[in-house]
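J.: here you go, sequence then predicted model.
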Amino acid sequence: MNNFKLENIINQKLNSQTIQDFVPNGLQVEGKEEVNNIILGVTACQKLLNYALEKNADAIIVHHGFFWKKESPVIHNMKRQRLKTILCNDINLYAWHLPLDIHPSLGNNITLANILNIKPISPNFSFPFFLGNFEKPIIGEVLRSKLTQILNRNVLYYHGDHALDSIKTIALCSGSGQQFIEQAVKLGIDAFISGELSEPTIHIVREMNIHFYVAGHHATERGGIQSLGDWLNKKFNLNTHFIDIENPA
């Protein structure tokens, strides 16, 4: 498949042109014209780039790519080596950030919600986070154990002193989505799942009496890129292979 055609297909699928982001979504570094062999990963780190090179990949697709807003434009050291690996070997680098977090069928949020059997409250995906219900209420510690098993990592768990014993309504937002917790609380949630923890969040959890799970930025953002790779394989018969570069954050 032509490298620019691949970009257009994924842009259309993820509706990325309608989403404001702080990173360019799509083809970030142009490589060879024809793409068949694709390596996918969460972040375009050097270890992933080296693996793609070993596997003779035509393209790399990631959730966290390059050229973030407010990032220094100077090409030194680590950034130089990463770009050198891609450019000198004619590999295409694609990245989709927020479009891959919130997509209603392939996104990080919906992927995790489906694994946990959380049903959306409505088909309205206008929120930056997923909002849904468990079919049957679940005990807070049981959900922590379930997340730990599913994501294969130690999940931190906090709750307010007067939080409900069981959880019915829940919001989740992958990565650094804890910034949306107050917005979600206004919608009547019992619990919130995110990837990261910030100091003010614990006070919000305590004072708003909800359950809160810190499941890892990397761990909560593996699902979307894997779903995208599976979709490309099934829909267009492209050779896609997801590589999980372990990250405890």
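T.: Yep, that arrived. Numbers count the residues shown, from 1 in each chain.
J.: from here on, contacts and neighbour counts on C-alpha atoms
T.: OK.
J.: hey, where'd the strands end up in this structure?
T.: 26-29, 37-43, 59-64, 92-95, 118-120, 130-139, 156-159, 166-173, 191-194, 211-214, 239-242 (DSSP state E).
J.: just put those in a markdown table and tack on mean neighbour count and distance to Leu6.
T.: Formatted as a markdown table, those follow (neighbours: other Cα atoms under 10 Å; distance: least, Cα to Cα, whole Å):
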| stretch | mean neighbour count | distance to Leu6 |
| --- | --- | --- |
| strand 26-29 | 20 | 9 |
| strand 37-43 | 24 | 11 |
| strand 59-64 | 26 | 10 |
| strand 92-95 | 26 | 10 |
| strand 118-120 | 19 | 30 |
| strand 130-139 | 17 | 28 |
| strand 156-159 | 18 | 39 |
| strand 166-173 | 24 | 27 |
| strand 191-194 | 27 | 31 |
| strand 211-214 | 25 | 34 |
| strand 239-242 | 20 | 13 |
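J.: in a markdown table: these, plus distance to Asn11.
T.: Below are those laid out as a markdown table (distance: least, Cα to Cα, whole Å):
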| stretch | distance to Asn11 |
| --- | --- |
| strand 26-29 | 7 |
| strand 37-43 | 16 |
| strand 59-64 | 13 |
| strand 92-95 | 10 |
| strand 118-120 | 24 |
| strand 130-139 | 21 |
| strand 156-159 | 35 |
| strand 166-173 | 21 |
| strand 191-194 | 25 |
| strand 211-214 | 30 |
| strand 239-242 | 18 |
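J.: which among the ones you listed is found nearest to Thr220?
T.: With respect to Thr220, and counting by Cα to Cα, the nearest of the strands of the chain is strand 191-194 at 7.5 Å.
J.: how far away from the center of its chain is the closest one?
T.: 15 Å (Cα atoms, centre = their mean, to the nearest Å).
J.: here comes the other one, which I'd like you to weigh against the first:
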Amino acid sequence: MRREALLDYLDGLLEPAKFKDYCPNGLQVEGRREIRRVVAGVTACQALLDAAVAAQADAVLVHHGYFWKGEDGRVTGIRRQRLKTLLDHEISLIAYHLPLDAHPQLGNNAQLAQAFGWLAEGCFGEQNIAWRGSLPQPQSVAEVAARVAAALGREPLLIGDPQAPVRRVGWCSGGAQGYFEAAIEQGVDLYLSGEISEQTVHLARETGVAYLAAGHHATERLGIQALAARVAEDCGLDCRFVEVANPV
């Protein structure tokens, strides 16, 4: 498959033009024109690039790519080594950030809802990235946390009363603790994201709305896995997900 055809497919599927993002979406580093094998992962770290080289991949597809706003743009150190690996082996780097969080079927938030058995009912927050919904039946905060732990293979950090009832939930993958106050305004009993900040603890305690910090990496694994499976099915490519463990 030609690289341009794969990019056209991905852009049509994820619609990056709809988002104001913190990085370029789509092709970030240009490799060979013909693509037969793709390695997918959460972040374009050196370990993932090395796995792509070992697999003789033609492209790397990730959620977290390069060239973030506000970063030092000099090509030195770690950045030089990563780019050198891609360029020496003519591997393209393709990344989709907010479009992969927000996609209604393949996105991180959609996949989290499916994994937890939550019923999605709408979106909120900046660019409607965060999701809100309800549980099929009320559960305690502790029961919700246990379901999240089982689905993600990681114990979340719980702030709140474990015995409090939960009917309505809000969630947003990754570093979306900043949407907690907006989630509270949506009338949720519990909000889940990947990360937590110091002030989040006080907000949870003082409002009585539980907070689950389930891990940035853990909450953003499902979307790229779903996308890799769709690319393999629709494009006929060897597209395999590679896990690079990350405790955060």
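T.: The structure has been received and is ready for your questions. The model shown is predicted, which means the values in this text are computed figures rather than measured ones.
J.: returning to that earlier point: closest to Asn108 of structure 1 out of the strands of structure 1?
T.: Taking these one by one with Cα to Cα, strand 166-173 is closest: 8.1 Å.
J.: which strands and helices sit next to the closest one?
T.: helix 108-115, strand 130-139, strand 191-194 (3 or more Cα pairs under 8 Å, 6 or more residues apart in numbering; DSSP states H and E).
J.: could I get these as TSV with distance to Gln178 of structure 1?
T.: Shown next, in TSV, are these (distance: least, Cα to Cα, whole Å):
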stretch	distance to Gln178 of structure 1
helix 108-115	13
strand 130-139	12
strand 191-194	6
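J.: now the spatially most central residue of structure 1, nearest residue through space, not along the chain?
T.: Note on structure 1: the residue nearest the mean C-alpha position is Glu221, at 2.9 Å, using Cα atoms, centre = their mean. Distances taken as Cα to Cα, 6 or more residues apart in numbering put Asn108 closest to Glu221 of structure 1, at 5.5 Å, once the chain neighbours are dropped.
J.: who's in contact with the one you found?
T.: 100-102, 174, 220-225 (Cα atoms under 8 Å, 6 or more residues apart in numbering).
J.: looking at the residues you listed, which are in helices?
T.: Of those, the ones assigned to helices by DSSP state H are 100-102, 223-225.
J.: please tell me how far the residue lying closest to Ala44 of structure 1 once chain neighbours are set aside sits from Ile138 of structure 1.
T.: Distances taken as Cα to Cα, 6+ apart put Gly65 closest to Ala44 of structure 1, at 5.4 Å, once the chain neighbours are dropped. Distance, Gly65 of structure 1 to Ile138 of structure 1, by Cα to Cα, to the nearest Å: 36 Å.
J.: contact partners for the closest residue to Ile19 of structure 1 other than its chain neighbours?
T.: Of all residues not flanking Ile19 of structure 1 in the chain, Pro99 sits nearest, at 6.7 Å (Cα to Cα, 6+ apart). Listed by Cα under 8 Å, 6+ apart, the contact set of Pro99 of structure 1 reads 14-16, 19, 107.
J.: check contacts around the closest residue to Ile159 of structure 2 other than its chain neighbours.
T.: Closest residue to Ile159 of structure 2 apart from its sequence neighbours, by Cα to Cα, 6+ apart: Tyr211 at 5.1 Å. Contact analysis of Tyr211 of structure 2 by Cα under 8 Å, 6+ apart lists 158-160, 190-192, 200-201, 204.
J.: swap in 10 Å and give it another go.
T.: Applying Cα atoms under 10 Å, 6 or more residues apart in numbering, we find Tyr211 of structure 2 in contact with 141, 145, 156-161, 170-171, 177, 180, 189-193, 196, 200-201, 203-205.
J.: and if you look at Ile202 of structure 1?
T.: Here Ile202 of structure 1 is in contact with 158-160, 208, 212 (criterion: Cα under 10 Å, 6+ apart).
J.: touching, Glu196 of structure 1 and Pro248? I think so.
T.: No: the pair Glu196 of structure 1 / Pro248 is not scored as a contact, 11.1 Å apart, by Cα atoms under 10 Å.
J.: now the common contact residues for these two.
T.: Joint contacts of Glu196 of structure 1 and Pro248 (Cα under 10 Å, 6+ apart) are 215-218.
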